[in-house]
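S.K.: Provided below are the primary sequence and the corresponding predicted coordinates.
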Amino acid sequence: MTFPLWAWLLFHAVVIAMLAVDLGVFHRNAHEVCLKEAIACSVVWILTGLVFNAFILLAWGPEPALHFLTAYLVEKSLSVDNLFVFAVIFAYFGVPAAYQHRVLFWGILGAVAMRATFIFAGVQLLQAFHGMVYVFGAFLVYAGIRLARRVEEEVRPEHNPVLRLARRFLPIAPDYRGQRFLVREDGRWMATPLLLTLLVIESTDVMFALDSVPAVLAITPELFIAYTSNIFAILGLRALYFVLAGLIQRLRYLHLGLSLILVYIGVKMLLSDLVKVPPALSLGVVISVLLVSGLTSWAAERHEKAHAGAFPLGEEPAKGKARR
């Protein structure tokens, strides 16, 4: 399917306009993003993505619209699983809450450029070499198994190679200078800790893209659908971070749900020459797995709280009484 030039222009016009309003009006001055503001911004970005999905449905029919929605949900879900890393990076650098939105804004813009490059390259590879379907499919199965077997480990930003290079070659200011990334002192430009934070977030996103871009291309090799769904998903990530910052660690089984989705998409890609999976089925699988993993996380937390409330630490249930 060929998408006309005006559709590309419309998409970029919407994105540029929203980003201009976001940075130039609502976040022109640095401030701590409250929960109410974060929820409002997140809802606006999600609704914008859904409206664009409805536009695709009306203009080109149900199949590309289903592909868009499935790819959007997969990318959004994979991004949520990675928000914990952003929180660790902010804590490591001690980034004031008022400046976190600025870092995420420019970090997400860098991610947009990076994802666009990866998606364009991936589509060209799939068109030029059909065998890449099996390479991407096998990689997604491997990534899903790796994610399922993931053990809790400490994220160490200080081991980031980009950060090490920056500290070695860049003059660095000892503390923050407001929301500025660079300052000129004693006749030379110096990087602030805010720029180091941005560099670590950008380099970390490269690893995120290695899983998410093949997953989106496995859902749809159509450039316009893969590109627009991916960009809409990550542009709303900034607001979603401030909504979920305190809840991320409570989604304990999300990584298992995401691993199952990656394996499913990988197997679907490996069998694409033999089996045609309806887009509605893939969308149903993605939504069902996400709901089950979220509800299971919620139920496990409620069970733990109820258990802790019934038997405080160090106490044993009385003999002859059943444990509730």
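M.R.: On my side now, so go ahead. Residues are numbered from 1 along each chain as shown.
S.K.: CA atoms for contacts and neighbours, from now on please.
M.R.: Noted.
S.K.: Can you tell me the centre-most residue of the protein?
M.R.: Centroid-nearest residue in the chain: residue 79, 1.7 Å away (criterion: Cα atoms, centre = their mean).
S.K.: Helix, strand or coil: sort out residue 273 for me.
M.R.: Three-state call for residue 273 (DSSP: H, G, I helix; E, B strand; the rest coil): coil.
S.K.: distance of it from residue 134?
M.R.: 10 Å (Cα to Cα, to the nearest Å).
S.K.: Can you tell me the element residue 189 falls in?
M.R.: Assigned by DSSP states H and E, residue 189 falls within strand 188-191.
S.K.: And that strand, what's buried?
M.R.: Residues 190-191 are the ones in strand 188-191 that count as buried (16 or more other Cα atoms under 10 Å).
S.K.: What ranges does the stretch 101-250 of the chain have for its helices?
M.R.: Using DSSP state H, counting those that start in this stretch, the helices of the stretch 101-250 of the chain run over residues 132-148, 161-169, 193-219, 223-235, 237-244.
S.K.: in the third one, what's buried?
M.R.: Going back to what we said before, that points to helix 193-219. 193-205, 208-209, 211-219.
S.K.: Neighbours of residue 273, how many?
M.R.: 9 (other Cα atoms under 10 Å).
S.K.: cool, and residue 168?
M.R.: 10.
S.K.: swap in residue 154?
M.R.: Neighbours of residue 154 (other Cα under 10 Å): 8.
S.K.: can you pull out the strands in the protein?
M.R.: Shown for the chain, the strands assigned by DSSP state E span residues 182-185, 188-191.
S.K.: any chance of those strands in JSON lines, plus distance to residue 141?
M.R.: As requested, the strands of the chain are exported to JSON lines (distance: least, Cα to Cα, whole Å):
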{"stretch": "strand 182-185", "distance to residue 141": "42"}
{"stretch": "strand 188-191", "distance to residue 141": "41"}
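S.K.: Identify whichever of those lies nearest to residue 8.
M.R.: Closest to residue 8 of the strands of the chain is strand 182-185 (Cα to Cα; 34.2 Å).
S.K.: which one of the helices of the stretch 101-250 of the chain lies closest to residue 44?
M.R.: Closest among the helices of the stretch 101-250 of the chain, using Cα to Cα: helix 237-244, at 9.6 Å.
S.K.: dropping in the other structure now:
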Amino acid sequence: MDASPLVWTLTVVGIVALLAFDYLFHVRKAHAPTLKEAAIWSSIYVGIAILFGLGVLVIGGSTPGSEYFAGYITEKALSVDNLFVFLIIMTSFRVPREDQQKVLLFGITFSLIARTGFIFLGAALINTFAWVFYFFGLILLITAGNMLKPESSESKSADNFIVRVARKVFHTSPEYDGDKLFTIHDGRRALTPMLLVMVAIGGTDLLFALDSIPAIFGLTQDVYIVFTATAFSLLGLRQLYFLLDGLLDRLIYLSFGLAAILAFIGVKLILHALHENNLPFVNGGEPVPVIEISTGVSLTVIIGVLVVTVLASLFSPAGRAQAAIANARRYATDYLDLGYTEDHTERIRVYTALREEEESIHKLGPKYRQAARDEADLTDLLHRAHVEHDKSVQRAAREG
């Protein structure tokens, strides 16, 4: 799809306008979005992405349209996986829920800028060196293998290398000062945890781009489609985070599905590299006659794997148990952390959610109920949350 400079300009202006709208009307005033708000705006952004794809399909034809949707779905799935890590980082930094939107929007903006740079760099390499397809394919196969391993990388924690360097080099404050990035601590100007969590998310997202960009280049080499599919997959990610809150831990098989998709695209890239081969030590520098995977097949495989993965996770007893236990732990921790939020409504929401997750645990089969009871720290955590709630009710009664 040969996009003119005018089309590029209008597209970039439209994307920047959507980001500016989010900054001005959604995160300017700190608040925790309701489920209804998150659902409405997430639907709007997905709708915009679908309408854009239909426009590409009508104007550009079936091939660019299929490539756009394959790229968008793949990038959206990878971005959901990224939300797990963002959740871990924000929990580690104890980011107040009403300020989490701003942190997420910063991460999305940084991600869009960084990935745009990676996209143009990748396109330049592909146009100059055909062997880059081998390299991208190998990256995806390695990434797919790593997704099947238990997470242990420090880059996916709040205390990653970038944050440790920032804390050593700069004076930092241990407490938040609203949503300010800088404050005065011990009589000196200091970085707040709000800035540090943004640094952590930004640094982590650079690593995400290393598998995200090769993945979409495995589906299309059209730079305009790569850029728009990536951009629209990131827009609305903030709302999706709050919409999926409480369900992220439920998707226990998502990593397996994403590993399968990345491995599939990696094989597709290597097959394409063999078809375009010019490396002298491979088949004498001549193209290798291999089967190439069409965009239609790619789109079918990607959608099929994601549907099976999500359904298997949602209907799996192990998934329900893991989600209930993890959410109960998180809600109890949040409720006990009196500095987590100053919003009384949010504390009521957290305690109500905690009670719902406890009820879910009680409804689990004997094996999973026993698994929850075997976690002594969880039992103690839940007990302390209920004691704190009883004290809170008694204080409110006395004050009333």
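M.R.: Done, it's in. Keep in mind that what you see is a predicted model, and the values were worked out from it rather than measured.
S.K.: that older thread, could you point out which of the helices of the stretch 101-250 of structure 1 sits nearest residue 3 of structure 1?
M.R.: helix 223-235 (7.0 Å).
S.K.: can you tell me the mean distance of that closest one from structure 2 after alignment?
M.R.: Superposed on structure 2, helix 223-235 of structure 1 shows a mean distance to its aligned partners of 0.8 Å (mean Cα distance after the TM-score superposition for structure 1).
S.K.: For that helix, which helices and strands make contact with it?
M.R.: In terms of contacts (3 or more Cα pairs under 8 Å, 6 or more residues apart in numbering; DSSP states H and E), helix 223-235 of structure 1 is packed against helix 35-60, helix 62-93, helix 97-128, helix 193-219.
S.K.: what is the orientation angle of the shortest one with helix 237-244?
M.R.: The one in question is helix 35-60 of structure 1. 130 degrees (axes from the mean of the first three to the mean of the last three Cα atoms, to 10 degrees).
S.K.: From the chain's centroid, how far away is stretch 57-74 of structure 1?
M.R.: 19 Å (Cα atoms, centre = their mean, to the nearest Å).
S.K.: same deal with stretch 362-382 of structure 2?
M.R.: 29 Å.
S.K.: for stretch 84-94 of structure 1, same thing?
M.R.: For stretch 84-94 of structure 1, the distance to the chain centre is 15 Å (Cα atoms, centre = their mean).
S.K.: now do stretch 344-362 of structure 2
M.R.: So, by Cα atoms, centre = their mean, the centroid of stretch 344-362 of structure 2 is 24 Å from its chain's centroid.
S.K.: Pull the residues that contact that stretch.
M.R.: 32, 321, 324-325, 327-328, 331-332, 334-335, 341, 368-369, 372 (Cα atoms under 8 Å, 6 or more residues apart in numbering).
S.K.: So which of the residues you listed are in helices?
M.R.: 321, 324-325, 327-328, 331-332, 334-335, 368-369, 372 (DSSP state H).
S.K.: so how many other residues sit close to the nearest residue to residue 39 of structure 1 once chain neighbours are set aside?
M.R.: Computed as Cα to Cα, 6 or more residues apart in numbering, the closest residue to residue 39 of structure 1 that is not its neighbour in sequence is residue 243, at 6.0 Å. Residues lying near residue 243 of structure 1 (other Cα under 10 Å) number 21.
S.K.: Let me see the contact set for residue 243 of structure 1.
M.R.: Contacts of residue 243 of structure 1 (Cα under 8 Å, 6+ apart): 35, 38-39, 42.
S.K.: how many neighbours does residue 113 of structure 1 have?
M.R.: With other Cα under 10 Å as criterion, residue 113 of structure 1 counts 12.
S.K.: just the one 10 residues further on next, same as before
M.R.: The tally of other residues near residue 123 of structure 1 (other Cα under 10 Å) stands at 19.
S.K.: Counterpart of it over in structure 2?
M.R.: Taking TM-score structural alignment, residue 123 of structure 1 has residue 123 as its aligned residue in structure 2.
S.K.: circling back to that earlier point, return the members of the contacts of residue 243 of structure 1 classed as buried.
M.R.: 38-39, 42.
S.K.: Stretch 40-59 of structure 1 against structure 2, how far on average?
M.R.: With mean Cα distance after the TM-score superposition for structure 1, stretch 40-59 of structure 1 averages 1.1 Å from its match.
S.K.: again with stretch 197-210 of structure 1
M.R.: Stretch 197-210 of structure 1 sits 0.6 Å off on average (mean Cα distance after the TM-score superposition for structure 1).
S.K.: got the contact list for that stretch?
M.R.: In contact with stretch 197-210 of structure 1 (Cα under 8 Å, 6+ apart) are residues 79, 82, 86, 89-90, 93, 103-104, 106-107, 110-111, 114-115, 118, 157, 160, 162-163.
S.K.: quick one on the thing from earlier: helices or strands up against the strand holding residue 189 of structure 1?
M.R.: strand 182-185.
S.K.: Counting by contacts, list what the strand it packs on packs against.
M.R.: Strand 182-185 of structure 1 packs on strand 188-191, going by 3+ Cα pairs under 8 Å, 6+ apart.
S.K.: repeat that for 10 Å
M.R.: strand 188-191, helix 193-219 (3 or more Cα pairs under 10 Å, 6 or more residues apart in numbering; DSSP states H and E).
S.K.: Of all the ones you listed, which one is nearest residue 69 of structure 1?
M.R.: helix 193-219 (10.1 Å).
S.K.: Structure 2: matching residues for that closest one?
M.R.: By TM-score structural alignment, helix 193-219 of structure 1 lines up with residues 193-219 in structure 2.
S.K.: From what I see, residue 190 of structure 1 and residue 184 are in contact.
M.R.: Yes. Using Cα atoms under 10 Å, residue 190 of structure 1 makes contact with residue 184 at a distance of 6.0 Å.
S.K.: between these two, what contacts are shared?
M.R.: Taking Cα atoms under 10 Å, 6 or more residues apart in numbering as the contact rule, residue 190 of structure 1 and residue 184 both touch residue 173.
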